[in-house]
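Colleague: Give me the fold of what follows.
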Amino acid sequence: MKTVKIYDTTLRDGTQAEDVNFSVEDKIRVAQKLDELGVHYIEGGWPASNPTDERFFKEIHHYALKNAKITAFGSTHAVSKNADNDPNLKSLIASGVDVITIFGKTWDIHVKEALKTTLEKNLELIKNSLLFLRPKVKELFFDAEHFFDGFKENKEYTLACLKKALEGKADVLVLCDTNGGTTPSEIRQIIREVKKELPHANLGIHAHNDSELAVANSIIAVEEGAIQVQGTINGYGERCGNANLCSIIPNLQLKLGYACLPEDNLRLLTSTSLFVSEVANLPSFHRQPFVGKSAFAHKGGVHVSAVRKNPRTYEHIKPELVGNKQRILLSDLAGQSNILFKARQYGFHLDKNDPFVLELLAKLKELESQGYEYTAAEASFELLLNRVLGRARTYFTLENYRVLETKRKKEEPISEATVMVRVGGMLEHTAATGKGPVNALDNALRKALEKFYPCLKEMHLIDFKVRVFSSLNRDLAGTASKVRVLIESGDPKHRWITVGVSFNIIEASRQALEDSLNYKLFKSDQEKLTKALKEASEGF
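Modeller: The predicted structure is shown next:
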């Protein structure tokens, strides 16, 4: 099996995305996760550019990485300096790493207008910088910045830059599509021409995604002989991002037979993607290929019916290979196959002609026509399923509620909720304040219920999302629009999402809160039943 070295630059190029900012601690955590995944190189940053990167290189030496080599990044020496007195090159050496990557200008327009020097002088910068670094590191890479644009305008000069990099004893010449505008056919043609001129050179690829082609360009470069691929997790990077390693790695490994990661490590890809997005404090992209939440999600009834018989009918790989999983969604597109599949997940083996299935399907379509969405709110659907089947108790009834908002000058708003809750034959009438009306209502409900159900003290609200529906009816548009509220709750063992819909945001929140409390009580009952059955069987 052919091997391709994976060079991750999430901690350097990825942080140039406008929404991505990593602290030193964040970078250490991400580096450990990337090492666990098994990438070959982790580009930690540019030591001379900022204090965060400088601190990272000092700290990372305290951690023993198993798979990856930490790489420092910098540029060729300044025009006004020599290699041996250039602060940038000295900082690279001071980082203490065994692998260094420097970039150099290979597009003549950048040499003349950005560096403000001659083409001949730039060739000297490339060669002299590499020769200065060569004895001090084990591996040395040269990033040929703007290589493909430069090649298309001045082929002879870009090739001259690569030849100088070879004279500087660079181990790999990384061809960069820095502006992200090169097409796959151009990548293939240009790499073939480079190989004719430099048949013994080791080539790499560094692609940006401005034309939505970075993954395709990277894969084609490998097919044409590139031995190193540079990219980032989730495609983070400046402008439209860098080549997405979460797509490149499985395509190379599963589709084209290249070894990219240690054996069995590909299954860590999805968790790595989610981890990096969490550390970056960015929402994960659900429709991201391979690792996204929706990558193997099926919604249409025909699709679900087919994947139940054979997943290959609508899945190009087994999701488990990349650590993902198949999901069956519920919506107004759902057919009986979706209902049967979801019911089986919850332990119900129903027949497609079962009246309960037809009733549940009709109920589901009616609710979704009103704006309810169960694709994400699976806890609300599980409750609905069990209620239709008569398996869920009525734990409490909210007879009425009232929420008051008060605002005085120069004071924070005060939210107060009053509820009347019936539990069995008892009526609880109580009130509570909170940070906002939803929190106040939540506090009041808990205050009324916790003495009956102490397990509710374990749960807490994790996330709260509101979506406004647009309407063609002007009377129901704008602030009069319907809203959908999704509430994510959790306890020490589980997390779940519930949904509510109304023209009134407090009422939608009330519905989602009630479902969340009911779901906790329902799952608690199930756990008690499972425990009792286990103890009974052990008694026999």
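
Colleague: When you work out contacts or count neighbours from here on, use the C-alpha atoms and nothing else.
Modeller: OK.

Colleague: quick one: buried residues of stretch 264-283?
Modeller: 265-277, 279-280 (16 or more other Cα atoms under 10 Å).

Colleague: and if you look at stretch 162-177?
Modeller: 162-166, 168-177.

Colleague: Could you double-check that residue 323 sits in contact with residue 273?
Modeller: No - here residue 323 does not reach residue 273: they are 10.3 Å apart, not a contact under Cα atoms under 8 Å.

Colleague: Overlap of the contact sets of the two?
Modeller: Taking Cα atoms under 8 Å, 6 or more residues apart in numbering as the contact rule, residue 323 and residue 273 both touch residue 291.

Colleague: Mind giving me the packing neighbours of the helix or strand hosting residue 152?
Modeller: Assigned by DSSP states H and E, residue 152 falls within helix 147-153. In terms of contacts (3 or more Cα pairs under 8 Å, 6 or more residues apart in numbering; DSSP states H and E), helix 147-153 is packed against helix 155-167, strand 172-177, helix 184-197.

Colleague: ok, residue 123 touching residue 164?
Modeller: Yes - the pair residue 123 / residue 164 is scored as a contact, 6.3 Å apart, by Cα under 8 Å.

Colleague: Determine the longest helix present in the protein.
Modeller: Longest helix of the chain, by residue count under DSSP state H: helix 505-539.

Colleague: wait, which of the helices and strands packed on helix 147-153 is closest to residue 228?
Modeller: strand 172-177 (7.8 Å; Cα to Cα).

Colleague: Can you tell me what sits against that closest one?
Modeller: 140-149, 162, 165-166, 201-208, 228.

Colleague: Residue 486: what's it in contact with?
Modeller: Contacts of residue 486 by Cα under 8 Å, 6+ apart are 377, 464-466, 497-500, 509, 512.

Colleague: let's go with 6 Å and repeat that
Modeller: 464-465, 498-499 (Cα atoms under 6 Å, 6 or more residues apart in numbering).

Colleague: mind putting the residues you listed in JSON lines, neighbour count included?
Modeller: Listed next are these as JSON lines, based on neighbours: other Cα atoms under 10 Å:
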{"residue": "464", "neighbour count": "15"}
{"residue": "465", "neighbour count": "11"}
{"residue": "498", "neighbour count": "29"}
{"residue": "499", "neighbour count": "29"}
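
Colleague: any chance of those in TSV, with secondary structure and distance to residue 360 too?
Modeller: Below are the contacts of residue 486 laid out as TSV (DSSP: H, G, I helix; E, B strand; the rest coil; distance: Cα to Cα, whole Å):
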residue	secondary structure	distance to residue 360
464	strand	27
465	strand	26
498	strand	18
499	strand	17
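
Colleague: Following up with a second sequence; could you model it the same way so I can compare the two?
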Amino acid sequence: MSTPLYIFDTTLRDGTQGEGISLTAEDKVKIALKLDALGVHYIEGGNPGSNNKDIEFFRRVRELKLQAKLTAFGSTRRKNSTCEQDINLKHLIESGASAATLVGKTWDFHVHTALQTTLEENLAMIYESLAFVRNSGMEALFDAEHFFDGYKANPEYALSALAKAKAAGAAWIVLCDTNGGTLPGEISEIVSRVVTEIDAPIGIHTHNDCELAVANTLAAITAGARHIQGTINGYGERCGNANLCSILPTLQLKMGYSCVSDEQLKTLTTVARYVGEIANVHMPVNQPYVGNAAFAHKGGIHVSAIMKDSKTYEHISPELVGNKQRVLVSELAGQSNILSKVQEMGLDVNSEGMKSRDVIDKIKDLEHQGYQFEGADASLELLLREAYGGSVQVFTVDSFKIMVEKTAGEMITEAIVKISVAGEQVYTVAEGNGPVNALDNALRKALVQFYPGIRDIHLTDYKVRVLDEKDATAAKVRVLIESTDFNDTWNTVGVSSNVIEASWEALVDSIRYALLGMVKDETAPDYSRGTHGLVNH
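Modeller: Modelled structure (predicted):
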């Protein structure tokens, strides 16, 4: 049986100290539920003595009956005072949390400089505060702040602080690399000594200032730590905390430790992206394990190999962490990339024919013009369906016109669209907040009477990139549009020296892709929507 480890998630506390991250009490409740379902053992919700938001969170979350231990955060009592007089410790105990994490100084430099007190008084603050919390009926954890820097400066004093925490009955003594400057070899050596000299359960809390937080955590576990503190997506102050989305699968799939169940691990990608959405922070596409590009393949040689066996270029099966394999198509694509995409869509393809090479040549030409299909799967899918006979021409655009009028204090945009659909020519007019919105409204207005489901389609993102800055306002631009129907999300692309034309091209592709799931052509197979996609040109 693999050695159990205990996962302590501090996304809701330490994670929110990252620049640009602000969570409401409602946000924190939603994330806590996701973390609980993931199977973490501790959820640190915040400091109930610091702000009303955290007070509300603890009030609301105590009713949820989480499986994880809800943990409140605080610090040791103030110097030259008593625990009974400390208002923050009082709020901690009244929070309703079952566990409390107290941070205390273990570096003599911090004791003298930050606390401006004596070494003896600091040890008393650690012992009395942890004992006070433990005597209140809560599980007490000690975050040994700046422990590794403190150990390197004065190992005897740093260890004496841990001994006080043990004597006070701390359930876990967590060694913190607070400044994030310690190297893995140092972590391993120091944790090994602590495990030998301090007969108590040891944990690890690392920061990512040298981009070593994950490596340092793994080194500490190998050296004997059994409690891991970190955050989802590595959110945290400065450069962030240890990223649990990398630590969990590495420990469980590669090092033989038990963290969460296999089924819970399969939700990791969903949890990571959910937390990113709630925090309104864009996830790096190349984030290990859970990033959109973590199992994406672009080079033709790579794709040819993974079609034979995915282990050729994938270190784990992406499904183990809830992710999926993706094959990208670009100017670097080979025939294998095209065949993989076409087979994924269920289209009939002759791999020995000239069709794939013709499609590759077309894609390379389009990308030379400025198109980018890696971020516009829907446009790519429409292009491939057209090439391999899997497209259905739902409507054709006859013309469109845009009029912009500036009146006193108001800008009015009106779009006129003429399309042919179901054997009829439809002419519609609509206003909008700018030309793209007006065109979108007019096109939907023309189609909704034939396809009512178009009401559920919404644009969620619109990006414009200038491709030739030297041409100033006459430069060619690339427009990327993201759309959703609340069940799926897809991206389309348009390129032109006229931003309206580029936007219209991406917009029309978005609608055409959406209609793939609504239209059935009796003369062709039922090509229901495939993967997230690109669109047609």
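
Colleague: related to what we said a few turns ago, for the longest helix of structure 1, which residues meet the burial criterion?
Modeller: So, applying 16+ other Cα under 10 Å, buried residues of helix 505-539 of structure 1: 505-522.

Colleague: What number of residues are in the vicinity of the closest residue to residue 328 of structure 2 other than its chain neighbours?
Modeller: Among residues not flanking residue 328 of structure 2 along the chain, residue 298 sits closest, at 4.8 Å (Cα to Cα, 6 or more residues apart in numbering). For residue 298 of structure 2, the count of nearby residues is 19 (other Cα atoms under 10 Å).

Colleague: Equivalent analysis for the one 3 residues further on, please.
Modeller: Residue crowding around residue 301 of structure 2 was assessed by other Cα under 10 Å; the count is 15.

Colleague: Which helix or strand contains it?
Modeller: Going by DSSP H and E, residue 301 of structure 2 is in helix 300-308.

Colleague: Check residue 230 of structure 2 too.
Modeller: For residue 230 of structure 2, the element it lies in under DSSP H and E is strand 227-230.

Colleague: okay, the helix or strand that comes right after that strand sits on what stretch of structure 1?
Modeller: The C-terminal neighbour of strand 227-230 of structure 2 among helices and strands, as given by DSSP H and E, is helix 244-249. Aligning helix 244-249 of structure 2 against structure 1 (TM-score structural alignment) gives residues 245-250.

Colleague: average gap between the matching stretch and structure 2?
Modeller: Comparing stretch 245-250 of structure 1 with its match in structure 2 after superposition yields a mean distance of 0.3 Å (mean Cα distance after the TM-score superposition for structure 1).

Colleague: who's in contact with that stretch?
Modeller: Outside stretch 245-250 of structure 1, the residues touching it (Cα under 6 Å, 6+ apart) are 215, 231-233.

Colleague: Can you give me the separation between residue 259 of structure 2 and residue 39 of structure 2?
Modeller: 8 Å (Cα to Cα, to the nearest Å).

Colleague: Which of the two has more residues huddled nearby?
Modeller: residue 259 (23 against 18).

Colleague: How about that one: what's its closest non-neighbour residue?
Modeller: Residue 259 of structure 2 sits nearest to residue 5 (Cα to Cα, 6+ apart), 5.5 Å away.

Colleague: count of neighbours near the one you found?
Modeller: For residue 5 of structure 2, using other Cα under 10 Å, the count is 20.

Colleague: OK, contacts around the one residue sitting closest to the centre of structure 1?
Modeller: With distances taken as Cα atoms, centre = their mean, the residue of structure 1 nearest its centroid is residue 284 (3.6 Å). By Cα under 6 Å, 6+ apart, the contact list for residue 284 of structure 1 reads residue 277.

Colleague: Need the counterpart of it in structure 2.
Modeller: By TM-score structural alignment, residue 284 of structure 1 lines up with residue 283.

Colleague: what's the spacing between residue 500 of structure 2 and residue 494 of structure 2?
Modeller: 10 Å.

Colleague: Just send the contacts of stretch 245-250 of structure 1 back as TSV, with neighbour count and distance to residue 135 of structure 1 too.
Modeller: Converted to TSV, those look like this (neighbours: other Cα atoms under 10 Å; distance: Cα to Cα, whole Å):
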residue	neighbour count	distance to residue 135 of structure 1
215	24	34
231	29	27
232	25	29
233	25	32
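
Colleague: Go through those residues and name the one nearest residue 372 of structure 1.
Modeller: residue 233 (33.7 Å).

Colleague: secondary structure class for whatever residue of structure 1 lines up with residue 461 of structure 2?
Modeller: Following TM-score structural alignment, the counterpart assigned to residue 461 of structure 2 within structure 1 is residue 463. Counting by DSSP: H, G, I helix; E, B strand; the rest coil, the backbone at residue 463 of structure 1 sits in strand.

Colleague: For burial, what's the neighbour tally of the spatially closest residue to residue 463 of structure 1 that is not a sequence neighbour?
Modeller: Distances taken as Cα to Cα, 6+ apart put residue 488 closest to residue 463 of structure 1, at 4.9 Å, once the chain neighbours are dropped. Applying other Cα under 10 Å, we find 22 residues neighbouring residue 488 of structure 1.

Colleague: Can you show me the helices along the stretch 301-450 of structure 1?
Modeller: 301-309, 336-345, 355-369, 378-388, 437-449 (DSSP state H, counting those that start in this stretch).

Colleague: quick one, the shortest one and helix 336-345 angle?
Modeller: Our comparison of helix 301-309 of structure 1 with helix 336-345, counting by axes from the mean of the first three to the mean of the last three Cα atoms, to 10 degrees, yields an angle of 50 degrees.

Colleague: coming back round to it: distance of the residue nearest to the centre of structure 1 from residue 485 of structure 1?
Modeller: Counting by Cα to Cα - residue 284 of structure 1 and residue 485 of structure 1 are separated by 20 Å.
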